[in-house]
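Asker: build me a model from this:
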Amino acid sequence: MDLFSGTTMRVLEKSLNGSQLRHRAISENIANVDTPNYKAKKVSFQDVLKKELDSSSTLNAYRTHSNHLEFKSSSSHPSIIQEQTSYTHNGASVDIDQEMAELAKNQIYYNSLIDRMNGSFSNLKMVIRGGS
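Answerer: Okay, the predicted model is just below:
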């Protein structure tokens, strides 16, 4: 039995990977803010996470009430990194204010994932110590 192969840990790992990819794309956008004809990149992480969860096939859903939402899988997923098409005066599509806001939002998201992962490890540590 692998202690770190549970659904929660796999989802947290995929989420951290997505956050890292988003950070890299935002950093590239900020670095190229003045590069003529540069097209900003955006990571659509939610689609990537859905694809990973669909492919793992270990997440089974059971509806206990008819008003609960169904878990549906879709065979078509958009690409992970998409190029933006709005342009500035030099042909670039980077809005520095938007990128800085996305960077801050991604940092908060990343920190919340790390806190959740630390909580999982603390629970595991408590179990190993026998509840003390």
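
Asker: when you work out contacts or count neighbours from here on, use the C-alpha atoms and nothing else.
Answerer: Fine.

Asker: what does stretch 104-119 contact?
Answerer: M9, L12, S15, L16, S19, R22, H23 (CA atoms under 8 Å, 6 or more residues apart in numbering).

Asker: rebuild the residues you listed as JSON lines, extending it with distance to Y110, secondary structure and neighbour count.
Answerer: Formatted as JSON lines, the contacts of stretch 104-119 follow (distance: CA to CA, whole Å; DSSP: H, G, I helix; E, B strand; the rest coil; neighbours: other CA atoms under 10 Å):
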{"residue": "M9", "distance to Y110": "15", "secondary structure": "helix", "neighbour count": "16"}
{"residue": "L12", "distance to Y110": "10", "secondary structure": "helix", "neighbour count": "15"}
{"residue": "S15", "distance to Y110": "8", "secondary structure": "helix", "neighbour count": "19"}
{"residue": "L16", "distance to Y110": "7", "secondary structure": "helix", "neighbour count": "18"}
{"residue": "S19", "distance to Y110": "6", "secondary structure": "helix", "neighbour count": "20"}
{"residue": "R22", "distance to Y110": "10", "secondary structure": "helix", "neighbour count": "23"}
{"residue": "H23", "distance to Y110": "10", "secondary structure": "helix", "neighbour count": "20"}
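
Asker: one more, please, to line up against the first structure:
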Amino acid sequence: MTNTTDSVFGLNAQALALWQRRSEVIASNLANADTPGYQARDVDFRSALQQASGESSQLALSTPSAGQIGAAGSDADQLKYRVPMQPSMDGNTVDTQVEQAAFAANTVHYQASLSFINSTIQTLRLAITGGNN
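Answerer: Now for the predicted structure:
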């Protein structure tokens, strides 16, 4: 993302991408609800957003040469295993009710981020046109 986009939309554009990724992960969990041994995953939104915004509460790793350690903010760093409320006999940790509730909440967050971006665009459009349509 460019610096111009970051300065105009702030964290909302990055949050929107993370909400989208989380909906994909939750949909994958729901699709594999009957797969034996499947481990439900979820996006650690707080750490993923910190990585995307460049803020970090942890010290950065130093490497003696370029390319030694994979890029920060990789998918593996953002995805965490979901702790099951009730273990199943086949090792699957997907609870469809929990996943559906998480998907619904994620949809609300996605829509909120999208609304913030749309309102910013509308404000910019109003500033450019001076109120004339």
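
Asker: and the helix ranked longest in the second structure, how far from the first structure on average?
Answerer: In the second structure, taking DSSP state H as the definition, the longest helix is helix 96-129. The superposed helix 96-129 of the second structure is, by mean CA distance after the TM-score superposition for the first structure, a mean 0.4 Å from where its aligned residues fall in the first structure.

Asker: any buried residues in that helix, and which?
Answerer: T96, E99, A102, F103, N106, T107, H109, Y110, S113, L114, I117 (16 or more other CA atoms under 10 Å).

Asker: ok, the first one to Q111 of the second structure distance?
Answerer: Pointing back at T96 of the second structure there. Using CA to CA, to the nearest Å, T96 of the second structure is found at 22 Å from Q111 of the second structure.

Asker: so L59 of the second structure: helix, strand or coil?
Answerer: At L59 of the second structure, secondary structure determined by DSSP: H, G, I helix; E, B strand; the rest coil is coil.

Asker: can you tell me what it aligns to in the first structure?
Answerer: Counting by TM-score structural alignment, L59 of the second structure lines up with S75 in the first structure.

Asker: got a list of what the residue nearest the centre of the first structure touches?
Answerer: The centroid of the first structure falls nearest to G18 when counting by CA atoms, centre = their mean (3.7 Å). Applying CA under 8 Å, 6+ apart to G18 of the first structure gives the contacts F45, V48, L49.

Asker: now Q14 of the second structure: closest residue in space that isn't a chain neighbour?
Answerer: Of all residues not flanking Q14 of the second structure in the chain, A52 sits nearest, at 6.7 Å (CA to CA, 6 or more residues apart in numbering).

Asker: just to check, that neighbour is in contact with G73?
Answerer: Yes. A52 of the second structure lies in contact with G73 (CA atoms under 8 Å); the separation is 7.1 Å.

Asker: on that earlier part again, can I get the buried residues of helix 96-129 of the second structure in TSV with distance to G37 of the second structure?
Answerer: Shown next, in TSV, are these (distance: CA to CA, whole Å):
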residue	distance to G37 of the second structure
T96	15
E99	17
A102	21
F103	22
N106	25
T107	27
H109	30
Y110	30
S113	34
L114	36
I117	40
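
Asker: ok, so of the contacts of G18 of the first structure, who is nearest S86 of the first structure?
Answerer: Set against S86 of the first structure, the nearest of these by CA to CA is F45 (20.7 Å).

Asker: can you tell me how far that closest one sits from N106 of the first structure?
Answerer: 11 Å.

Asker: find residues that contact each of these two.
Answerer: S19, R22.

Asker: roughly how far does Q20 of the second structure sit from P36 of the second structure?
Answerer: Q20 of the second structure is 26 Å from P36 of the second structure, by CA to CA.

Asker: just S7 of the second structure next, same as before
Answerer: Counting by CA to CA, the separation of S7 of the second structure from P36 of the second structure is 46 Å.
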